[in-house]
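>>> Need coordinates for the below:
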Amino acid sequence: MDTLNKKARIVPYHHPAAGWGALKAVAVNLIKEKVAGGNYRTLLRQNQPDGFDCPGCAWPDRQHASTFEFCENGVKAVAAEATTKRVTPEFFARHTVAELMAQSDYELEQHGRLTDPMVYDAASDRYVPIAWEGAFELIARHLKGLEDPGQAAFYTSGRTGNEAAFLYQLMVRMYGTNNFPDCSNMCHEATSRGLPGTVGIGKGTVTLDDFEHADTLLIFGQNPATNHPRMMGELRECARRGAAIVSINPLRERGLERFADPQSPLEMLTMSGTRIATTFVQPRVGGDFALIKGVAKRVLELDDAARAAGAERVLDMDFILAHTAGFEAFAADLRAQAWAPLERESGLSREAIENLAAIYVAGKRVIATWGMGLTQHKNSVAAIQMLSNLMMMRGNIGREGAGLCPVRGHSNVQGNRTVGIEDKPTPAFLDRLGRVFDFDPPRAHGYDVVETIEAMEDGRVKVLIGLGGNFAMATPDTPRTWEALRRCALSVHITTKLNRSHLVHGREALILPTLGRTEIDIRGGVAQGVTVEDSMSMVHVSYGMNKPASPNLMSETAIVARMAHATLGSAKVDWLYYADDYASIRDAIEAVCEGFENYNRRIAQPGGFHLRVASREREWKTTSGKANFIVARIETDTPINWARQRHGDDVMVLMTTRSHDQYNTTIYALDDRYRGVFGQRRVLFINPADLARMGLRAGERVDIFTVWDDEVERRADGFLLVEYDIPPGCLGAYYPETNPLVPLDSVGDVSNTPTSKSIPVILRRSRVAATGAA
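Next up is the predicted model:
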């Protein structure tokens, strides 16, 4: 349980998002992290052409130039990296791993930047210093000693730049495996697996310029005021010129109600804001697929009515006939679909679905954007493909001001996948990689995150190397995952700060500290830049501005190169040459990856360049050569329905979410301002009607139990009940605190993504005394 926090309170928030609250939070974070004056001024260079790219979210920058623009969460990320607090060898000498395990994730984050490579000493239960050369020798000894390359897995975080990611995948494939579990497996994998079947590529079809022309925006499963605050500026401009903005989310998020731009003197002085969403649609948790299919059915009904009346067609038949395949089968399935299951599974009335369809068909240029609220369910691939179907019905793909817009999380999660971090690589990519580097890459598919945990569990994976991230806390079924990690012979984490994954380790373990993106990276006497690809396929270069936190840090790129040199030697690839000249890595990326022609020249221009997305230009890289309508039927044999058959109305559906003061598993502070939560994290958002039905009251504490069929008790204890605007039968709570409730084998169809947004649970009044979170 969390320790008592006297500042814990629930105070509903009634102000616009951002505004003075955001500015106060910025000041508090700079003070708390003890950011020095020089590093504070670094913020003025954030997202500037001669500065560094925000290490936070993947929302693009408008022209990546001139304007002074940064967001509250971007400041938190930069402040956390630019902090003057240090985790030195002396720190580890004072603390055993067991002692550090007793600290919360927030407390671990607050210790500051790692300064030196460390190796675990089992005799003392402490990390002790190790020379870089010794660390690479230890890694090489383990990798060379495995019976099969598939006994090692190589995790990647979305903060990793293109250069390090490309070298990493090259090293691993030359070593002999495609075991690339990565953060995308746990967030937007449904997008990456769903869109290629419909439009031919797993990326969005819009750029930031399209938002200037859109008249309608459908925002599925997103809380941009917290997760992508710079997106709010675009939404504000859309709202001010009259675009219809629809929030489709079980939680009614305050950030999408009103927004006060901190750079608007009028809104700041008058304490006012701009209304953002014109409509809120709140499907039940997991009801998105049924809702989208219901909207598509209604669009077809409206088209049938228009044809019967001799009026203008609702469907864009020119687009459908010229660019798509499978429409007749899709239309037949919609006509055969009864309304009752659509209402039951979506949790919405037919009238509400028809109202959303009316908004959609009134739009001439529609953008559909989504986050993890759409991607972490059993049927997420089907939901995304149904959304693609809906957009194709009216030609809203490949049109100015319209298109598909998945919003990725970390700043380079999309770029990592583009340059080869992929457990299921295409034969074409492997052919080019092998041809350029004169070797035969492994062809068998590797392990994703869930498969890696299972393989560690049964001894098939003995070494885990993590390039960033916090594997132990980001993954599902926490006790099971931790036990699997502890069975490894070696765990290695390349990281900037201490986190839980360094404490849940293999029999041998290394912590390798790396430069942050804000820091100057000098190699061969030259400042090196790293490149990233944002959510809208813009690629640009980033140069650090701050002095490194320690003289004993290496960049991610240099660490990967040194690992490869120690493990594989440099007879075939001169790894150390690449480590000293990142431009040479970009030349290699250009030779292997499509669309990177003249890479180094193109990133030299302000804003970088747009990586071509064929579907944006209505070129369909599918087997049919067309954009495909895909038929999908409503599933009723689901874990949720199975649980309800056994436990009736006691079963609730839990969705995990971030607080405002966290980014992925990084906990910056203990507040969730827009949801009115302060000084605590073990809270459970619940509909007031459910409280009354179960005889519970807001302010009581409950224990949460997963309903699953494997007889394993999964529980999370001591959660404070908070009344919230969420559909009956649904719950919301923060991760990673609720990750223990997600069964490892509860995954999305096709994507194999943990279903963290649809967990069947029951509640029991807690016997634990009321406590806050620390």
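
>>> contacts and neighbour counts: CA atoms only from here.
Noted.

>>> and residue 42, that one's in a helix?
Yes: the assignment for residue 42 is a helix, going by DSSP: H, G, I helix; E, B strand; the rest coil.

>>> neighbours of it, just the number please.
Neighbour count of residue 42, defined by other C-alpha atoms under 10 Å: 20.

>>> One more, please, to line up against the first structure:
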Amino acid sequence: MDTRFIGKKSSAAGGWGALKSCGKRLLESGTPLSGAMTMLKANQPDGFDCPGCAWGDPEHGSSFEFCENGVKAVAWEATEKRASPAFFAAHTVSELRELSDYELELHGRLTHPMRYDAASDRYLPVAWDDAFREIGNILKSLDNPDRAEFYTSGRASNEAAYLYQLFVRLYGTNNFPDCSNMCHEASGVALRQAIGVGKGTVLLEDFEAADAIFVIGQNPGTNHPRMLGDLRRAALRGARIVVFNPIRERGLERFSDPQDKIEMLRGGSTDIASHYFQPQLGGDMAAVRGMAKAVLAAEDAAVAAGLPPVLDHAFLAEHCVDFAAYRAAVEATGWAEIEDQSGLTRAEIERAAAVYMQAERVICTWAMGVTQHVHSVATIREIASFMFLRGNIGRPGAGLCPVRGHSNVQGDRTVGINEKPPKAFLDALEREFGFSPPRRHGHNVLSAIGAMLDGSAEAFIGLGGNFARATPDSALVETALRRLKLTVNIATKPNHSHLMPGEVSFILPCLGRTEMDLAPNGNSQLISVEDSMSMVHGSAGINRPASPHLRSEVAIIAGIAEATVGSGIVSWSALAEDYDRIRDHIEATIPGFADYNTRLRKPRGFLLRNAAAHREWDTPAGKASFFSGPLPEETVHQRARKAGGRFALQTFRSHDQYNTTVYGLDDRYRGVYGERQVIFIHPEDLKAMEAEAGDRVDVVGAHGDGIERVARDFRFVPYDVPRGSIAGYYPELNVLVPLSSAGEQSDTPTSKSIMVSFRKREAA
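Here you go, the predicted structure:
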């Protein structure tokens, strides 16, 4: 038994542990003082938008709000380490492929545009104009624009994303595989069906007024730590916080606010969750339906006793459709089915429902623990229906809140990164620019990978991100990328996507969010982003660029566009010289951006109006729509239990990680140090297998499609997780996520619903 990598968990999220971790990352960056000074300008009206997450910023104009993720993201970007041409000259691509994600990105910032040379298996420097010319020539040589895939990461600004979609549609395709396809696509689909807009309906101020906050399938302590400050303040004023999460997460249990001097000096912390329930993987929909069943039963009892109603009948009558069908579906769902699928008891579910009924104002938040299942759209429809029962939408202190990850993943979609673009948007582009954009739907992430594999796609351009490591079925994706005629990655640091070159491959280094982007007149260019609360605000870097050879994302897109489609319709160089001109086009083609350039320069930016937050419903019925579908026939944990010897696996982040970027090898909130290849498992499941903590195993996929998927050499960590459910980190476990398993209607990879078994490894 080897338990050397298992240690003590932090007693609370945040606190001195967060400060020590931040100090460590700043020291590793090589610029601790300048890195700390840089952080003081994050999320300020005259500073830059923190690239750490999409959680909203206070509209009160507060000073720097401490966030461990933000410090790590800034230190990661502002490092003095450089991946220069000398670095690539010293290492073949084959050698670099042997490095872990963490080891590869430790080499620092990219400094020069690079082109892959197959003969030497190395990347060599290339001039910008030569790179643009060759990329343009290859794109023009394809016999159909649909043979190219144009990926977007949520780190791209509104301006870069808008220019990107304009270029690609002028080129002639809607192939926009996007990072949102892998995370909150289900939220957008479900909310458009339920309330007419695919975004959340709350502002940060609503967290100050809510009586209860339901947190379902998310881990703020690791993924968006600034949210913990809002939850802490809500808990301190007496709001109930009800958590549904299979894993016991430290940040949802206790939080020590690094900005609270007294709490820090005393070593204290604040309890976050008033109620913490651990459903089985995929059991959230059943749990929510169970709460609705309890609410409807309480309504019937109140009516029979002559007491005030539990439901908001005025809201239901004026603003909702299909309530009767929904009620019938809930009543037809028995408690035995709800308990078995959710993994919770009726008593637990009724306790949660009691909190809901006792609260006048309720917010419900969720993240990828909800969105990465086959039935995710149905689950979010169920959440919305539950919230309709007492009118908890469209009033202060109440509403729906999907919590996004990437800092501008919501903004990218708003400004046109969409493989299924709305007709009104395409019509607006046609009016504004005088060309006919393609109308046929394009590829999302999964269909793009499929097209690469079957040969119908021949080129890939990635605007940020790490496509190869973020996507499912890692081995298949590597095969797909290396078959292409052209691969282009716009990036700040080397990552594994760069090491899967096609016939021709480029790495194009871009400015980071913290760096100055100077216009030809010497003025700093302003970009903009949209957070999870639909607030649009400006961002201007303050650091000197890591290299004089870097270009902005906008400039790189403009260079590729000019070399590919020419400047007859759009003057790409003029737009790249002045981003105000890009925003003028956004204002002319996208509702909500009136007076964009003026409002963007106001402190805290401006709010994009959300019709549903005003109880205006852009649905076919013109009202909020209840969902009356059944529970899933079986969830992953039910299938695993029936199969015997199988487990339901979810992938998630470690605490020292942001998406595919690994900052370090520790996960102090879960008590794991210096190790990432771990499987969190219930102690009784270990005992039943006659295994022990630290034992090494191979994790074997059990999708049943004839493809062998194996994640090799993982260690067991006993943890508080439901029996039969296990968890581990991505991207290491993405090899087990089947490309063919996707969410119904969302086509999102089912990274929280993977059935696996274990194969014992012999000791070395």
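
>>> In what element of secondary structure is the residue opposite residue 341 of the first structure in the second structure once aligned found?
With TM-score structural alignment as the matching criterion, the partner of residue 341 of the first structure in the second structure is residue 337. With the criterion set as DSSP states H and E, the secondary-structure element containing residue 337 of the second structure is helix 335-342.

>>> Give me the neighbour count for the match of residue 341 of the first structure.
Residues near residue 337 of the second structure, counting by other C-alpha under 10 Å, number 14.

>>> ditto for residue 181 of the first structure
For residue 181 of the first structure, the count of nearby residues is 27 (other C-alpha under 10 Å).

>>> so what corresponds to it in the second structure?
The equivalent of residue 181 of the first structure in the second structure is residue 177 (alignment by TM-score structural alignment).

>>> I figured that match hits residue 152, correct?
Yes: contact between residue 177 of the second structure and residue 152 holds when scored by C-alpha atoms under 8 Å: they sit 6.8 Å apart.

>>> hey, where'd the strands end up in the stretch 201-350 of the first structure?
Taking DSSP state E, counting those that start in this stretch as the criterion, the stretch 201-350 of the first structure carries its strands at 216-220, 244-248, 258-260, 274-275, 279-281, 324-325.

>>> Compare those strands and give me the one nearest residue 196 of the first structure.
Between residue 196 of the first structure and those, the shortest gap by C-alpha to C-alpha is with strand 324-325, which sits at 13.8 Å.

>>> Tell me the counterpart residues of the closest one in the second structure, please.
Against the second structure, the aligned range for strand 324-325 of the first structure is residues 320-321 (TM-score structural alignment).

>>> Now do the residue opposite residue 266 of the second structure in the first structure once aligned against residue 413 of the first structure, distance only.
The criterion is TM-score structural alignment: under it, residue 266 of the second structure has residue 270 as its aligned partner in the first structure. For residue 270 of the first structure, the distance to residue 413 of the first structure under the criterion C-alpha to C-alpha, to the nearest Å works out to 39 Å.

>>> Between these two, tell me which one has more neighbours.
Looking at residue 270 of the first structure and residue 413 with other C-alpha under 10 Å, you find the greater number of neighbours at residue 413, namely 29 against 9.

>>> Please name every helix or strand in contact with whichever strand in the first structure runs longest.
Once the first structure is assigned using DSSP state E, the strand that runs over the most residues is strand 715-723. Under the contact definition 3 or more C-alpha pairs under 8 Å, 6 or more residues apart in numbering; DSSP states H and E, strand 715-723 of the first structure sits against strand 683-686, strand 701-706.
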